[in-house]
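Chemist: the amino acid sequence is not available; the structure is as follows:
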């Protein structure tokens, strides 16, 4: 009887370990794409217009931004330089480096807590308050199509 008990215990333990191993393996690979930051693609869309942002940095601000997705925001014109939008809260910034933005950059502006799509960076230089998120490729006319209406923001890749 003791031998049968040991065999049953060994069989139950083996089945348990197989299930736990499969669960661990699935959880490690199930989020594989979501842990990648650089190269991730975030789509901003309203109506028939969509603009893709390719993440170019891995820093606390970018990771916090990605953690909020999906979300909806409004974009507006600012200073004939950029289209900006606000989050429901400020993003984490400690440990995120500043940047020297260029046209086509998407940034997070620390003091105001907004995201910005730069299209005219003439005269703008490096700032610790401007955190680089990534790049977009769209015309000013396409950016204008996102203004004044709810913009859906979601990670697509």
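Modeler: Cool, the structure landed. None of the values given here were measured: they were computed from a predicted structure.

Chemist: from here on, contacts and neighbour counts on C-alpha atoms
Modeler: OK.

Chemist: tell me which residue is most central in this protein.
Modeler: residue 66 (2.7 Å; C-alpha atoms, centre = their mean).

Chemist: excluding sequence neighbours, find me the nearest residue to it.
Modeler: Excluding its sequence neighbours, the residue lying closest to residue 66 (C-alpha to C-alpha, 6 or more residues apart in numbering) is residue 155, at 7.5 Å.

Chemist: next one: residue 77
Modeler: residue 83 (4.7 Å).

Chemist: what are the contacting residues of the helix or strand hosting that neighbour?
Modeler: Following DSSP states H and E, the helix or strand that holds residue 83 is strand 82-86. For strand 82-86, the surrounding residues in contact (C-alpha atoms under 8 Å, 6 or more residues apart in numbering) are 73-78, 113-120, 143, 147.

Chemist: check it against this one:
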């Protein structure tokens, strides 16, 4: 499963894992949704429906990790290394355009 994020002229591609949470995110696409800055290492967005974390692997977030922070219900795109945190689950990894994660803003389009 691959997803593409479009923001202006930026295109980022993530390869999703086979977790239930990743499959549920994939099932909600396509989306047009607002992306927000969080801290100095990540971009976040809130999918319309919270994701199930059953059998989802915990994240050890690095540059390019796509994750789900269950306590807040947001999807996180890391553009700097982070590590792990309670409630942070890996959804996949960036495979194209990873260097541009930090440059996306406003409303983004997420497609299958």
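Modeler: Thanks, I have it. Since the structure is predicted, the reported quantities are computational estimates derived from the model, not experimental observations.

Chemist: hang on, the earlier thing: the residue nearest to residue 66 of the first structure touches residue 44, doesn't it?
Modeler: No: applying C-alpha atoms under 8 Å, one finds residue 155 of the first structure not in contact with residue 44, separated by 9.1 Å.

Chemist: can you name the residues that contact residue 79 of the second structure?
Modeler: 41-43, 62-65, 98-99, 101-102.

Chemist: go again using 10 Å as the cut-off
Modeler: Residue 79 of the second structure makes contact with 40-43, 61-66, 94, 98-103 under the criterion C-alpha atoms under 10 Å, 6 or more residues apart in numbering.

Chemist: what do you get for residue 126 of the first structure?
Modeler: Contacts of residue 126 of the first structure by C-alpha under 10 Å, 6+ apart are 98-101.

Chemist: out of those residues, grab the one that's most surrounded.
Modeler: Neighbour counts for the contacts of residue 126 of the first structure (other C-alpha atoms under 10 Å) peak at residue 101, which has 22 neighbours.

Chemist: counterpart of that one in the second structure?
Modeler: Using TM-score structural alignment as the criterion, residue 101 of the first structure maps onto residue 61 of the second structure.

Chemist: again, but for residue 63 of the first structure
Modeler: Residue 63 of the first structure maps onto residue 23 in the second structure, by TM-score structural alignment.

Chemist: roughly how far does its match sit from residue 111 of the second structure?
Modeler: In this view, residue 23 of the second structure and residue 111 of the second structure are 13 Å apart by C-alpha to C-alpha, to the nearest Å.

Chemist: same check on residue 103 of the second structure?
Modeler: 18 Å.

Chemist: neighbour-wise, which of those two wins?
Modeler: Higher neighbour count among residue 103 of the second structure and residue 111: residue 111, with 16 against 11, using other C-alpha under 10 Å.

Chemist: the more buried one pairs with which position in the first structure?
Modeler: Using TM-score structural alignment, the equivalent of residue 111 of the second structure in the first structure is residue 154.

Chemist: what's near enough to touch the closest residue to its match other than its chain neighbours?
Modeler: Nearest non-adjacent residue to residue 154 of the first structure, counting by C-alpha to C-alpha, 6+ apart: residue 70, 4.5 Å away. Residues in contact with residue 70 of the first structure (C-alpha under 10 Å, 6+ apart) are 42-43, 152-156.

Chemist: no more questions from me, cheers.
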